[in-house]
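In: sequence and predicted structure, then a few things I'm wondering about:
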Amino acid sequence: KEKLELTNKSYVDPVGRRGESDLVFKTNINGKEGYLYIICEHQSTEDPYMPLRFLEYNVQLLRQHLKENGNVLLPVILNMCIYNGKNPYKGSSSLLSMFSDPDLAKSCMLDSFHLVDLYSTSEDELLSYKKAAFAAMVLKQGIYRDFKQWFSDHI
């Protein structure tokens, strides 16, 4: 049974201004909880950065979802812009298309991040980092907040 439940979502942007969302419905998407985010502010001109705008809204919506529901898996958000201009919309609807290298942007930014796990990385491997070795070793030992013993053992 599919249903749309209108939510009363609002957000506070990074500079502290309160914003009201357009229309946000809670619904099921492929059988899983999700949101349908509709921008319907009579978008009559093309916004060349509409995909970026959706990303900003989505991050705010996801943060609010986590705040309300705790540490849970994130819901999918289906974004929809209702455009009512005098000419056909020719702007991009894809965030990835806005990057000079969409595949690289997807792999570096939108799919996963590169993790350097200092806890699990051996000191020998960190020493192979050449110019960054010293910084990596200091950061690895940083959890102890007292470097005297480590420095005397290793230098």
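Out: Done, it's in.

In: okay, CA-based contacts and neighbour counts for the rest of this
Out: OK.

In: and the helix ranked longest in the chain, how far out from the chain middle?
Out: Longest helix of the chain, by residue count under DSSP state H: helix 50-69. In terms of Cα atoms, centre = their mean, to the nearest Å, the centre of helix 50-69 is found 8 Å from the chain centre.

In: which residues are contacting that helix?
Out: By Cα atoms under 8 Å, 6 or more residues apart in numbering, the surrounding residues in contact with helix 50-69 are 9, 11-13, 21, 72, 74-75, 77, 79, 92-95.

In: which other helices and strands does the longest strand anywhere in the chain contact?
Out: Identified as the longest strand of the chain according to DSSP state E is strand 32-43. The contact analysis (3 or more Cα pairs under 8 Å, 6 or more residues apart in numbering; DSSP states H and E) places strand 32-43 against strand 23-29, strand 76-83.

In: what distance do you get for the residue nearest the centre of the chain to H65?
Out: The residue lying closest to the centre of the chain (Cα atoms, centre = their mean) is V59, at 5.7 Å. For V59, the distance to H65 equals 10 Å [Cα to Cα, to the nearest Å].

In: also G31?
Out: 18 Å.

In: who has more neighbours out of these two?
Out: H65 (17 against 9; other Cα atoms under 10 Å).

In: follow-up on the earlier one: quick one: buried residues of the longest strand of the chain?
Out: Neighbour-count burial for strand 32-43 flags G34, Y35, L36, Y37, I38, I39 (criterion: 16 or more other Cα atoms under 10 Å).

In: the structure to be compared is supplied as follows:
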Amino acid sequence: MKIQNPHDRFFKETFGKVEVAKDFLNNYLPENIIKVIDVDTLEPQKDSFINEELQEGFSDLLFKANINKREGYIYLLFEHKSYSSKDIAFQLLKYMVEIWEAKIKKEKADKLPVIIPLVVYHGKDSWKIGTTLGEMIMGYEDLPEDIKRFTPNYEYLFYDLSRYTDDEIKGEAINRIATTIMRDIFTKDNKGLLGSVFRAVSYLLELDDKQTGIEYFETLMRYIFSARTDLTRADFNRVVKKIETTYPEGSEAVMTLAEIFREEGRAEGREAGRDAGMEAGMEAGMEAGEAKALARTAIKLLTKKFGLLPEEFKTGISKLDPPTLDVMIDGILDYESLEEVKRYLQ
């Protein structure tokens, strides 16, 4: 599935790693469930069951594992919206049916594997929805027991990260970093989120493999500054200072806001170019689309740093070519005034 947003990307880059998924399951699954799952057999599957309509709010990962000494699956659904979904039990049921259908059609299976569904949520609103399908069925609780058995029902495991305290977040360093940041990305203001970032940096010191730490720190920074566009240059500078004093190995891996936005601008520009150009004019269309996206990025960053820009600046920036815009964006963090921008507009 195409990665649509920073929440999806961060979730999959983190929990798509078998060792992190194992650590999560070992620390958060109820004891009576984890004892029947052989986590050493955990194997990620490439299938995704989220349709395009729901991609902006959900991500999923499917793992194959031996459950009670037989083939089974663990389905991990991540809801990255600021509010909870009332029909989550129904959506999950559809996904599980799709998994079973795939087993029947592709492998001609005559027995269905066990599927254990988990939902991870980190929205602003508290989750006030039941975790069973029966609660969605009108009057289900009032039915006699001998009638209930004709109506499908099941329960899913649920983790509301927003309710976890620091002491309740468990596991190895990367697991704790991911859970902490996902918990706070929607619920804390800039100052509170930076505190969580600083805590995450301290967790990196626990990693024996420094290269792993550096790589994951880059993943973490991409997520934070892509998901929270309200973070300022001053916020970024605080993170840089913290890295330099606490985790110097990661100082070179810090990706500036300008660099992140520039990469997004290039991708957006290439997409705009592909849409705009026919075969004969594709190259020109791509260049125009890239320039337009980079110009928006430059204006956005300059506005964030210096306030509302004069219209002549916006007009001049919009006329620049991609190489010039690249150079301008590279220097934005160091500019002292808009006078330094004028040299590109002449």
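Out: Right, received. Where do you want to start? Treat the numbers as computed from the prediction; the structure is a model and nothing was measured.

In: tm score of chain vs chain?
Out: The TM-score (TM-score structural alignment, normalised by the length of the first structure) is 0.58; 108 aligned residues with a Cα RMSD of 2.9 Å.

In: if we can go back for a sec, wait, which of the contacts of helix 50-69 of the first structure is closest to P48 of the first structure?
Out: S92 (6.8 Å; Cα to Cα).

In: and that closest one, how many neighbours?
Out: The burial count for S92 of the first structure: 15, using other Cα under 10 Å.

In: corresponding residue for it in the second structure?
Out: Applying TM-score structural alignment, one finds that S92 of the first structure aligns to G130 in the second structure.

In: related to what we said a few turns ago, any idea how far the residue nearest to the centre of the first structure lies from D111 of the first structure?
Out: Counting by Cα to Cα - V59 of the first structure and D111 of the first structure are separated by 15 Å.

In: ok, K148 of the first structure next?
Out: Taken as Cα to Cα, the span from K148 of the first structure to D111 of the first structure is 40 Å.

In: ditto for P102 of the first structure
Out: Taking Cα to Cα, one finds P102 of the first structure at 12 Å from D111 of the first structure.

In: and these two? Which one has more around it.
Out: A count of neighbours by other Cα under 10 Å puts P102 above the other of P102 of the first structure and D111, at 14 against 8.

In: mind listing what the more buried one touches?
Out: L96.

In: from the chain's centre, how far out does the longest strand of the first structure sit?
Out: 18 Å.

In: that strand vs the second structure, mean deviation?
Out: By mean Cα distance after the TM-score superposition for the first structure, the fitted strand 32-43 of the first structure averages 1.6 Å away from its aligned residues in the second structure.

In: next, the contact list for A133 of the first structure, please.
Out: The neighbours of A133 of the first structure, taking Cα under 8 Å, 6+ apart as the test, are L126, L127.

In: now tabulate the helices and strands packed on strand 32-43 of the first structure in CSV and tack on mean neighbour count and distance to A133 of the first structure.
Out: Below are these laid out as CSV (neighbours: other Cα atoms under 10 Å; distance: least, Cα to Cα, whole Å):
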stretch, mean neighbour count, distance to A133 of the first structure
strand 23-29, 19, 47
strand 76-83, 16, 40
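
In: Serialize those to CSV and add fields for distance to Y49 of the first structure.
Out: Formatted as CSV, these follow (distance: least, Cα to Cα, whole Å):
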stretch, distance to Y49 of the first structure
strand 23-29, 19
strand 76-83, 12
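
In: so which of the ones you listed comes closest to A135 of the first structure?
Out: Closest to A135 of the first structure of those, according to Cα to Cα: strand 76-83, at 38.6 Å.

In: show me the strands in the second structure, by range?
Out: Going by DSSP E, the second structure shows strands at 37-45, 58-67, 70-79, 114-121, 157-160.

In: including distance to N237 of the second structure, could these go into CSV?
Out: Below are the strands of the second structure laid out as CSV (distance: least, Cα to Cα, whole Å):
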stretch, distance to N237 of the second structure
strand 37-45, 38
strand 58-67, 31
strand 70-79, 31
strand 114-121, 30
strand 157-160, 31
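
In: I317 of the second structure is nearest to which of the ones you listed?
Out: Using Cα to Cα, the strands of the second structure put strand 58-67 closest to I317 of the second structure, at 36.8 Å.

In: wait, which of the buried residues of strand 32-43 of the first structure is closest to K1 of the first structure?
Out: Nearest member of the buried residues of strand 32-43 of the first structure to K1 of the first structure, counting by Cα to Cα, is G34, at 14.3 Å.

In: identify the residue of the second structure aligned to the closest one.
Out: Aligned partner of G34 of the first structure by TM-score structural alignment: G72.

In: ok, now M80 of the first structure?
Out: Checking TM-score structural alignment: M80 of the first structure goes with L118.

In: is that match in contact with E79, as I believe?
Out: No. Counting by Cα atoms under 8 Å, L118 of the second structure sits too far from E79 to count as a contact (10.7 Å).

In: residues contacting the residue lying closest to S10 of the first structure once chain neighbours are set aside?
Out: Nearest-residue entry for S10 of the first structure: E20, 4.6 Å, with adjacent residues in sequence omitted and distances by Cα to Cα, 6 or more residues apart in numbering. Residues near E20 of the first structure by Cα under 8 Å, 6+ apart: K9, S10, Y11.
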